[in-house]
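Enquirer: next comes the sequence, and after it the predicted model I'd like to discuss.
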Amino acid sequence: MIAPRARAADRLLIISNRAPYSLRRRGHATELVRSIGGLSSTLDDALRKRGGVWLAWSGSVARARRGRRRPPPRSMPVRDGGYRLRLLTLNDEQVAGYYHGLSNRSLWPLCHYFPTRAEFDEREWKVYEAVNRLFAHAASKSVPARGITWVHDFHLALVPRMLRSLRPSARIAAFWHIPFPAPAVLRIFPWAREVVIGLLGSDLIGFHTGDDATHFMECARHLADADVAFGRGEVAYHGRVTRVSSFPLGVEAKEFDRIGSDPEVLDEVRRLRLSLRMERLILAVDRLDYTKGILQRLQAYERFLAARPEWHRRVCFVQIQVPSRESVPEYRSLREQIDRAVGRISGRFSTAEWTPVRYLCHGFGRRDLAVFYRAADVLLVTPLRDGMNLVAQEFVATRGDGDGVLVLSLFAGAAERLREALLVNPYDQSAMQRAIERALVLPTVERRAAMRTMRRRVMTEDVDWWLGWFLAAAAVETSPRRARRPRSRAARR
């Protein structure tokens, strides 16, 4: 079945580092394998409805050979999808400089407020520029005449301006999915001005939080000398006005609610609780990364066990840790530190009948995660910095029983919309210990009232709501007027 042809004004060009499909060889043929869940799945659905093109790196790595002509992007129709994938192949030097280097060793740590972890290499910056230019040139051939071109995340910060120079009339929107730092932090990056100016090629820039949007506007003012109207969320630069706003991302709430209410899932929940034989179950789910605060969380739990022996044999902490980038020495070292912390806690407190921490170091599918979400009395989401954090929202969406306590970092973007959670500073070990203690004894009335309010918001403001909201904003014509510089410091707030 072929999807009906979308109106030209509805068509989309999505540009991202990776696509919602991976390539798999089967005999002499190549087939597309769809990723499971997540934002890419939602954007895939949006393109199926609207039609258009998704431009991304294929994930394939070719050997760099001087003088060799670059292969054109591979164009493949998405079966029953109504749109096409255009997949770029990068060589090993490009992947090393653009992805592993500038994106992951420079921008990622700096934007998460870890400047001492950031490394800056001018050669990697040159490669990052070149790959962004490669994306922009490829995109220029697919820009919809009256639709929206949507650029995603920090890997492609320069694409909006580069594409604007190639297609001046294009309607370009960008979304930055990780934290955007304050000017004092971003200016550490040697090419901070270029990143800001690159994003200002957009008509609309979206962030998860109001703070991130404000930080970008402050950076535009201080680093690019742009004219900024904070109250209107407008940045004027070289005769163009870019709108800047927050669009907090939701999750596939209805799907998590459905899975969490499935009778077979509830049977598994009961079996899990029986197997642990604990009065209280504490859960955490993270990808392996230093930004997630896994070590600090384990240390706080250890302090709790030392200070509250009455909870021994009554509580179990399950830490699910999804492996990530373990070929990188820093991540291998982090994994080893976490392993040692788990071993120390187990060795210090375990008995023949009781293991205080269960450490599950592999990925889980959505259904299996829902079992843990429903079984948990407390979910600890305590990153040191996070753009949004969808685990917190998935937990809330799964809890159709109206129960469960969410302990949430003040430095997660989700804290802006899940204010009823127990908010905590993950750098403060005493505060973390107190939050764990309080979560375990929170009265039923209080925890149900908090969960009811959070569920109402998460179920309403889901990922489809977010998608419609952002695309509607992106479709609005940008005002041609220049933004005026606010007269006072108060006006800038």
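Expert: Yep, it's here. The structure displayed is predicted, hence computed values, not measured ones.
Enquirer: from here on, contacts and neighbour counts on C-alpha atoms
Expert: Will do.
Enquirer: shouldn't residue 87 be within a helix?
Expert: No: read with DSSP: H, G, I helix; E, B strand; the rest coil, residue 87 is strand and lies in no helix.
Enquirer: so it touches residue 73, yeah?
Expert: Yes: in this structure, residue 87 is within contact of residue 73 by CA atoms under 8 Å, at 5.2 Å.
Enquirer: could you identify the helix or strand that succeeds whichever strand or helix holds residue 15?
Expert: Using DSSP states H and E, residue 15 falls within strand 12-18. Using DSSP H and E, the helix or strand that follows strand 12-18 towards the C-terminus is strand 21-26.
Enquirer: now for that following strand, which elements pack on it?
Expert: Here strand 21-26 touches strand 29-34, strand 52-62, going by 3 or more CA pairs under 8 Å, 6 or more residues apart in numbering; DSSP states H and E.
Enquirer: can you lay out those strands as a markdown table showing mean neighbour count and distance to residue 435?
Expert: Shown next, in a markdown table, are these (neighbours: other CA atoms under 10 Å; distance: least, CA to CA, whole Å):
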| stretch | mean neighbour count | distance to residue 435 |
| --- | --- | --- |
| strand 29-34 | 12 | 39 |
| strand 52-62 | 21 | 41 |
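Enquirer: so which of the ones you listed is nearest residue 202?
Expert: strand 52-62 (17.2 Å; CA to CA).
Enquirer: related to what we said a few turns ago, next, the angle strand 52-62 makes with the strand holding residue 15.
Expert: Strand 12-18 and strand 52-62 are oriented at 20 degrees to each other (axes from the mean of the first three to the mean of the last three CA atoms, to 10 degrees).
Enquirer: and strand 12-18, what other elements does it pack with?
Expert: strand 52-62, helix 122-140, strand 148-152.
Enquirer: between helix 122-140 and that strand, find me the angle.
Expert: Using the same axes, to 10 degrees, the inter-axis angle of strand 12-18 relative to helix 122-140 is 150 degrees.
Enquirer: take this one as well and set it beside the first:
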Amino acid sequence: MRIIFRFGGIALLVAAIVILAVLPFATSFVEQWTRRDVELRSQLVFNSARDQVVSLLARDDVGRLAGLFERIASDERVLAIGYCDGEDLRSPTRNMPASFTCAQAARSDTQSFSTIAAEGRNILVSSFPLTVAGREGHLVVLHDLSYADRRGGQARNYLFLALAGVAFGAAALAAMIAALIMRRWLASIRQALENARAGAAGQPERENMIPLGQEIRDVLQELEASRRTIDAAHTDWSPDTLRAALANELSGSEVIVVSNREPYIHNRAQNGGIVLQIPASGLVSALEPVVRACGGTWVAHGSGTADRETVDASDRVPVPPAHPSYTLRRVWLTDEEQDGYYYGAANEGLWPLCHIAFVRPIFREQDWQLYRAVNEKFADAVVAEAKREDPIILVQDYHFALLPRMIRNRLPQATIVTFWHIPWPNAETFGICPWREEIIDGLLGSSILGFHTQAHCNNFMDAVDAYVESRIDREQDSVTFGGEETLIRPYPISIEWPPTALEGQKPVEECRRVVRERLGLPLDMRIGVGIERFDYTKGILDRMQAIDALLNEHPEWKGNFAFVQVAAPTRSKLANYRQLQEEAEALAREINERHGSAGYEPIKLLIRHHEPDEVFELFRSADLCIVSSLHDGMNLVAKEFVAARDDEEGVLILSAFAGASRELSEALIVNPYNAHAMGQAINRALTMSQNEQRERMRLMRDQVKERNVYRWAGQMLLSASRLRKRQRIRRLIASGRKRAPANA
């Protein structure tokens, strides 16, 4: 019994030491957290009022500015607010401390925070830079920090009581454990004595123990570190950041990417040589920088005429050619497979079904059989490339709806992240697909299934709810099907930052001159650009009709504005795509005949593939860019135009039906089906002041810079990391339960 009390006393002593050691740190943590909370509140106040403050200051409307400041200061947490014009404090609110001056605020080119003492209390001064009519100033927001001291005291008291309770509980638990150990020890001695008395002492039984509790604690700590990494609001995502995140969270993991389109195509040139082409694909432009950053293997269809000549005996080629950083594994398809899987089931069936662009989807059973066979072929390739039984596999797009389930059946421990790059339609529309249950089953083989927007996630879960038996958790955004859980998540895709294509670009003025000379346009000609593939979802005809409407309603732009439409031919085997190109050429001729003149064509239609550096040169030379998608998952052209404009000028006209409109709200958002309204938006873009252009472009560039492709990939891969750690915990617990009867 004395030993039991000794264990309890030691536990109480240790707990008391821990309490004394932890309390100061806990109090400091609460105070720092409270201060950070106040800083975030200040940022929220500034973001909400910035535009109004700038507008009122520009008009020198002192009365309305004072009223706005008083309304903001009515918040119980805001002490006072004012505007520092140099050293002059303008429009301070009634509660502004009499001793406060602008010299006390820590002012800089970026937001800053400082603490001052005034009237017997600590005050947090938040300073935010503003530019009004070319003059620099700062909006200052003051918060009373006295409540932070009160919160710290309360936290200290609560923590003391909580730790004391834990200490007594720990002491009691220690005493119970000691009693159990003593009882077991005494029983073993008694058994040994009995064996010795009988003359047949046996060997002690070896207990099969595992450090289960410690392993779970280690995993939970790793999981918390992962959460902090992925949720960090101010992380500047770059290739180095992504590599560091993967090294910390997925060290030693194998990454395999699967897509139909390959990132590098080798074609046979007319002179007999081999030329390298980077395809005009949003998927490739988004994913290739990520694979360069994390390495691994990319499995894709080898479509180039010289692809077979450039691979090794295992159909692999290191890429990028100049500085190889990962392996491209090519999969070969017959013409019959390509026609049925790619042109048929994928692009005549799933593509129009998901885009709802008024083109009837075509479903052929033979196409579906080939689609299934090609998915099997890619599953075989992935398994052959996997060097571990638990790789991370990133499956890309609607070409591989069945692939996740096929891989899951072969590699049950793999972490499969599938990203659907196109929209997902509502459940009623998806219901017309004759293979709807098989598609849903295939996708639910994924560990994580990603879409561009939350709306697409909701549509998918509605389709699951309507067509298969499953358990849907709307709160956690997950689907449990066949005993396996799939997380459904929005991951808005983006581009690399800074873009590689921006390297080596000439200054904007030089780009404007070079492009106009190349197109035979006067140097003072205003131009707009549109750049995409010939696809009926991109709204190419609709934007041409908008140009027609502009010139009809604003004839002053005739001879002063030209629209450059770059369109790369694609899927030319399909009648809808050939017909679109023919209609676009005919419509451009018609508009040029109606509004053009000798030496002037309002629409320049350039039908060929443009390399990324050519595209960025066009972007930098343009006064505006039109993205008029009739339905689009994201549309990276819009983000590339924003990234190209490091001069912070130019106007983006963006369709409300492109996923990018959810992020780039400072663009001129239009309905592409309304030619008149689009024409008015073009006129507004052409007459927009440079100051307004810069304000809009600066905000959009900040958005694209912060939410770049490395962040997109990092979110998915770190989500995979967190999922793998949860699965480890489940396996450890399950293992512990299995071992429990043996140890009882």
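Expert: In hand now; what should we look at? This one's a predicted model, so the numbers in the text were calculated from it and none came from an experiment.
Enquirer: still on that earlier bit, want to throw the helices and strands packed on strand 12-18 of the first structure into CSV with distance to residue 370 of the first structure?
Expert: CSV is the format used below for these (distance: least, CA to CA, whole Å):
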stretch, distance to residue 370 of the first structure
strand 52-62, 29
helix 122-140, 37
strand 148-152, 28
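Enquirer: how about those, which one is nearest residue 452 of the first structure?
Expert: strand 148-152 (32.7 Å).
Enquirer: what range in the second structure matches the helix or strand following that closest one?
Expert: For strand 148-152 of the first structure, the following helix or strand on the C-terminal side (DSSP H and E) is helix 159-166. Mapped onto the second structure using TM-score structural alignment, helix 159-166 of the first structure spans residues 403-410.
Enquirer: in the matching stretch, what's buried?
Expert: 403-408 (16 or more other CA atoms under 10 Å).
Enquirer: and for stretch 268-287 of the first structure?
Expert: Quick answer for stretch 268-287 of the first structure (16+ other CA under 10 Å): 268-269, 273, 277-278, 280-287.
Enquirer: tell me which of the residues you listed is nearest to residue 254 of the first structure?
Expert: Nearest to residue 254 of the first structure, judged by CA to CA, of those is residue 269 at 19.3 Å.
Enquirer: so the counterpart of that closest one in the second structure is in which element?
Expert: Counting by TM-score structural alignment, residue 269 of the first structure lines up with residue 512 in the second structure. Residue 512 of the second structure belongs to helix 508-519 when assigned by DSSP H and E.
Enquirer: list of residues touching that helix?
Expert: When contacts are defined by CA atoms under 8 Å, 6 or more residues apart in numbering, helix 508-519 of the second structure is touched by residues 522-523, 525, 617-618, 620-622, 647.
Enquirer: repeat for stretch 8-26 of the second structure
Expert: Stretch 8-26 of the second structure has contacts (CA under 8 Å, 6+ apart) with 156, 159-160, 163-164, 167-168, 170-172, 174-175.
Enquirer: cutoff 6 Å now
Expert: Around stretch 8-26 of the second structure, the neighbours that count as contacts under CA atoms under 6 Å, 6 or more residues apart in numbering are 167, 171, 174-175.
Enquirer: one more: stretch 566-581 of the second structure?
Expert: Contacts for stretch 566-581 of the second structure (CA under 6 Å, 6+ apart): 531-534, 606-609.
Enquirer: change it to 10 Å
Expert: By CA atoms under 10 Å, 6 or more residues apart in numbering, the surrounding residues in contact with stretch 566-581 of the second structure are 280, 339, 342-344, 347-348, 359, 529-536, 540-541, 582-587, 604-610, 615, 618.
Enquirer: translate residue 375 of the first structure into the numbering of the second structure.
Expert: Match for residue 375 of the first structure (TM-score structural alignment): residue 621.
Enquirer: hmm, its match is touching residue 650, no?
Expert: Yes: between residue 621 of the second structure and residue 650 a contact is recorded at 9.1 Å, counting by CA atoms under 10 Å.
Enquirer: show me whatever sits in contact with both of these two.
Expert: Each of 528, 644 lies in contact with both residue 621 of the second structure and residue 650 under the rule CA under 10 Å, 6+ apart.
Enquirer: residue contacts, residue 217 of the first structure?
Expert: The neighbours of residue 217 of the first structure, taking CA under 10 Å, 6+ apart as the test, are 182-183, 196, 211, 223-224, 226-230, 233-235, 243-245, 492.
Enquirer: hang on, the earlier thing: find the nearest non-adjacent residue to the match of residue 375 of the first structure, please.
Expert: Spatially, and ignoring its direct neighbours in sequence, residue 621 of the second structure is nearest to residue 512 (4.0 Å; CA to CA, 6 or more residues apart in numbering).
Enquirer: among the contacts of stretch 8-26 of the second structure, which ones are in strands?
Expert: Judged by DSSP state E, strands contain none of the contacts of stretch 8-26 of the second structure.
Enquirer: for residue 701 of the second structure, what are its contacts?
Expert: Applying CA under 10 Å, 6+ apart, the residues near residue 701 of the second structure are 497, 639-646, 648, 664, 707.
Enquirer: nearest residue to the alignment partner in the first structure of residue 642 of the second structure in space, please, no chain neighbours.
Expert: Correspondence of residue 642 of the second structure to the first structure, assessed by TM-score structural alignment: residue 396. Once flanking residues are discounted, residue 396 of the first structure sits nearest to residue 455: 5.8 Å by CA to CA, 6+ apart.
Enquirer: can you tell me what the one you found aligns to in the second structure?
Expert: Looks like residue 455 of the first structure aligns to residue 701 there (TM-score structural alignment).
Enquirer: show me where the stretch 301-450 of the first structure has helices.
Expert: Using DSSP state H, counting those that start in this stretch, the helices of the stretch 301-450 of the first structure run over 329-349, 366-375, 390-398, 429-441, 444-460.
Enquirer: I should have written the stretch 201-350 of the second structure there, sorry.
Expert: Under DSSP H, counting those that start in this stretch, the stretch 201-350 of the second structure gives helices at 212-231, 239-249, 282-294, 335-337.
Enquirer: do you know which of those helices lies nearest residue 549 of the second structure?
Expert: Among these, helix 282-294 comes nearest to residue 549 of the second structure, with 29.9 Å by CA to CA.
Enquirer: what helices and strands are in contact with that closest one?
Expert: Counting contacts by 3 or more CA pairs under 10 Å, 6 or more residues apart in numbering; DSSP states H and E, helix 282-294 of the second structure is packed against helix 239-249, strand 255-258, strand 297-301, strand 326-331, helix 636-644, helix 709-743.
Enquirer: starting at the chain centroid, how far to the shortest one?
Expert: The gap between the average C-alpha position of strand 255-258 of the second structure and the chain average comes to 18 Å, counting by CA atoms, centre = their mean, to the nearest Å.
Enquirer: mean shift of that strand relative to the first structure?
Expert: Strand 255-258 of the second structure differs from its equivalent in the first structure by a mean of 1.0 Å after superposition (mean CA distance after the TM-score superposition for the first structure).
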